[in-house]
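J.: No sequence on hand, only this structure:
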């Protein structure tokens, strides 16, 4: 009698052989296509065995051997990798519409509400409408101005907690990531729903789910490159994702239902529910949940990562930290806390953030694009359905583009922000991040406030280890700990009772 293990083994073998035959026929059909250069390939795997974490570094090593544009066979998928400004310019200027789509990764079916969210939906009328909603209803200048008090209040609450921890004369060691993570989550939730949710069981669960979904969502899934493995779900990946997304969906639906009952005013949900009343067939609860989820998944993690790297660079460069502090003292003074309206005057602080984003972009490989038609890049043929990977991390550290490319030098931005294909922490083209202005405001206010109110030192005499972690996002490998002490001016600015 056949056992289940016996059946699974022969089923997998049959599917693997079938897949190999299909790939061989596909490769034969395209053998005359002038693809970009490529490393030697293995049967079935293609080049997947060459990709090691962190992927931005392994792709940089391959580009140094095969040039600024090269092709990879990733299981069933063909991909091209862009590692220079000239290649990126071709992709996002004359070929921008061709590369305006996202690959249909399996995770988008569940986390992306069946490919209907802004991040996962294909280019077309629905995506354009979602983009318009985000620009007008969520991230417009007027909306950001109206929500500035939320960011100020939440950052002040963080400052007060630090103050009561570090108000003694001695420096106190603090671990920053948990505090920054809570700050980003609280700000985002208040912008969405208008009130603080932290402390409630459902809010804590939602925060934990966001962390789990980020970990699952940004990890490469073998089923996207070998579809038969996804169908079989040998490792239970699909079952785990379905469970997480169903729980996330339930919490988001509860948030919408509560908001609908209480009729909160002047929040993001308020505006989305008003749109639902006028166009109920389009602005369904599912579309609204997708927008909320994109904000929670896309906004909180990148802010925390950027703040961690910024503070780490400042701790390793005491002169830069002192220069930032002097700028704040000059433009803001000692009688009030930093406000978002001050940020345009703080050019050096903005340079510090820009240099951090250059060296340590939160998303080192831009979110993948996919070609909707055949196109040509620098004389190479790019077939339809080819995945485009842009190694922004490599370009932003390219010694042919940047002087002292791996050194932290905020002064390089003194003549203004460097735009275009040399610097792309928020992506490029039609699918660039719509929340860029919010992210820059939030990071600027939080980082500037921490510098204004506290003295900061490294825990060790040695410089902080700037090694990045693994995955498709780049947090620090080691937790960020620092010594903290309230400045003299902080006694006046924050000496109100705790809470």
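T.: That came through fine. In this text, all values refer to a predicted model and were calculated from it rather than measured experimentally.
J.: only C-alpha atoms for contact and neighbour calcs from this point on.
T.: Fine.
J.: In this structure residue 380 contacts residue 70, no?
T.: No: with contact defined as Cα atoms under 8 Å, residue 380 does not reach residue 70; the gap is 9.7 Å.
J.: Neighbour count: these two, which is higher?
T.: Applying other Cα atoms under 10 Å to residue 380 and residue 70 shows that residue 70 carries more neighbours, namely 21 against 15.
J.: Alongside the first one, take a look at this:
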């Protein structure tokens, strides 16, 4: 009986939301052609593995510019070089906005950091600060020794692991480590991805690694609740609970860095 009621409830929701989605789709005019969609999930069922080849396979039938509905979100796939050039050269401002995902809402302060912020005055100001304070030639040259130090550490680790005999080494995590530490040293002046036998705050390093390992898998555009909003009613895959917990941990870490910086500034003043 409980199983019957659950399926009846889902079916009722589908009938409730399907007309709304169809009406929403009809309001959009002059969108490119695309394959027919089914109620509720739209074209999601047509994404076969490997996923990065699915849009190309569909475009071979419907043209070089096609539209796909992934749940409630519209995607336009452009596979023509001339059309891509027109999109990103002539109409780049029109297409500059980023989609709003749950990750940006909870972890990126309601989409206000540069990775998630919509195009506008706020994003342009963030871009200016990033370019001038972090990515200018003067800044990059000033941080050269920090990057050299991280490369030296990596080479020393590889030499230590293989000084007796040839050893198979997993490099993905090590490249992540060197990139993250170089970035943190450039921004904050200290390393946060440390081993137990290295100098530094080991506990703080573990905390940062935990946050990064938990954040990366859900930081992209692969969360079902971003495309089917109804799933948020059930906290599908505990996504929002995890994001809230993660945001709290990130806030705590950032507040710790701010307090540390204030204490150092106070000591230097005294």
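T.: Yep, that arrived. In this text the structure is predicted, and so the values were computed from the model without any measurement.
J.: Identify the contacts common to residue 380 and residue 70 of structure 1.
T.: Common neighbours of residue 380 of structure 1 and residue 70, using Cα atoms under 8 Å, 6 or more residues apart in numbering, are residue 36.
J.: Tell me which residue of structure 2 matches up with residue 15 of structure 1.
T.: Matched by TM-score structural alignment, residue 15 of structure 1 corresponds to residue 13 in structure 2.
J.: Can you say which helix or strand has that match in it?
T.: Using DSSP states H and E, residue 13 of structure 2 maps to helix 2-27.
J.: Same question for residue 167 of structure 2.
T.: With DSSP H and E as criterion, residue 167 of structure 2 is part of no helix or strand.
J.: I'd like the distance between whatever residue of structure 1 lines up with it and residue 300 of structure 1.
T.: Aligning on TM-score structural alignment places residue 167 of structure 2 opposite residue 172 in structure 1. Going from residue 172 of structure 1 to residue 300 of structure 1 by Cα to Cα, to the nearest Å gives 27 Å.
J.: Settle it for me: which of those two has more neighbours?
T.: Legend: neighbour count by other Cα under 10 Å for residue 172 of structure 1 and residue 300, higher for residue 300 (24 against 18).
J.: Roughly how far does the nearest residue to that one once chain neighbours are set aside sit from residue 155 of structure 1?
T.: Nearest residue to residue 300 of structure 1 in three dimensions, chain neighbours excluded: residue 184, at 5.1 Å (Cα to Cα, 6 or more residues apart in numbering). Taking Cα to Cα as the measure, residue 184 of structure 1 and residue 155 of structure 1 are separated by 9 Å.
J.: in structure 2, which spans are strands?
T.: 65-70, 73-78 (DSSP state E).
J.: quick one: the last one aligns where in structure 1?
T.: Residues 77-82 of structure 1 are matched to strand 73-78 of structure 2 when aligned by TM-score structural alignment.
J.: Once aligned, what mean separation remains between that stretch and structure 2?
T.: Compared with structure 2 after fitting, stretch 77-82 of structure 1 has a mean deviation of 1.3 Å; criterion: mean Cα distance after the TM-score superposition for structure 1.
J.: residue ranges for the helices of the stretch 51-200 of structure 1, please.
T.: 55-66, 85-92, 107-110, 125-133, 141-146, 148-166, 176-193 (DSSP state H, counting those that start in this stretch).
J.: what helix or strand is the residue nearest the centre of structure 1 on?
T.: To find the centre residue of structure 1, average its C-alpha atoms and take the closest one (Cα atoms, centre = their mean): that gives residue 302, at 4.5 Å. Element membership for residue 302 of structure 1, per DSSP H and E: helix 285-316.
J.: matching residues in structure 2 for that helix?
T.: So helix 285-316 of structure 1 sits over no part of structure 2, by TM-score structural alignment.
J.: Give me the helices and strands touching that helix, please.
T.: Secondary-structure packing of helix 285-316 of structure 1 (3 or more Cα pairs under 8 Å, 6 or more residues apart in numbering; DSSP states H and E): helix 176-193, helix 201-217, helix 237-262, helix 318-331, helix 347-359, helix 436-453, strand 454-458.
J.: From residue 196 of structure 1, how far out is the residue nearest to the centre of structure 1?
T.: 21 Å.
J.: Mind listing what's buried along the helix holding residue 13 of structure 2?
T.: Buried residues in helix 2-27 of structure 2, counted by 16 or more other Cα atoms under 10 Å: residue 18.
J.: how many degrees apart are it and strand 73-78 in direction?
T.: Here helix 2-27 of structure 2 runs at 50 degrees with respect to strand 73-78, directions being taken by axes from the mean of the first three to the mean of the last three Cα atoms, to 10 degrees.
J.: counterpart of the residue nearest to residue 300 of structure 1 in structure 2?
T.: Match for residue 184 of structure 1 (TM-score structural alignment): residue 179.
J.: Neighbours of its match, how many?
T.: 15.
J.: Check the helices and strands packed on helix 285-316 of structure 1 for me and report the most buried one.
T.: Among those, helix 347-359 has the highest mean neighbour count (mean count of other Cα atoms under 10 Å), at a mean of 23.
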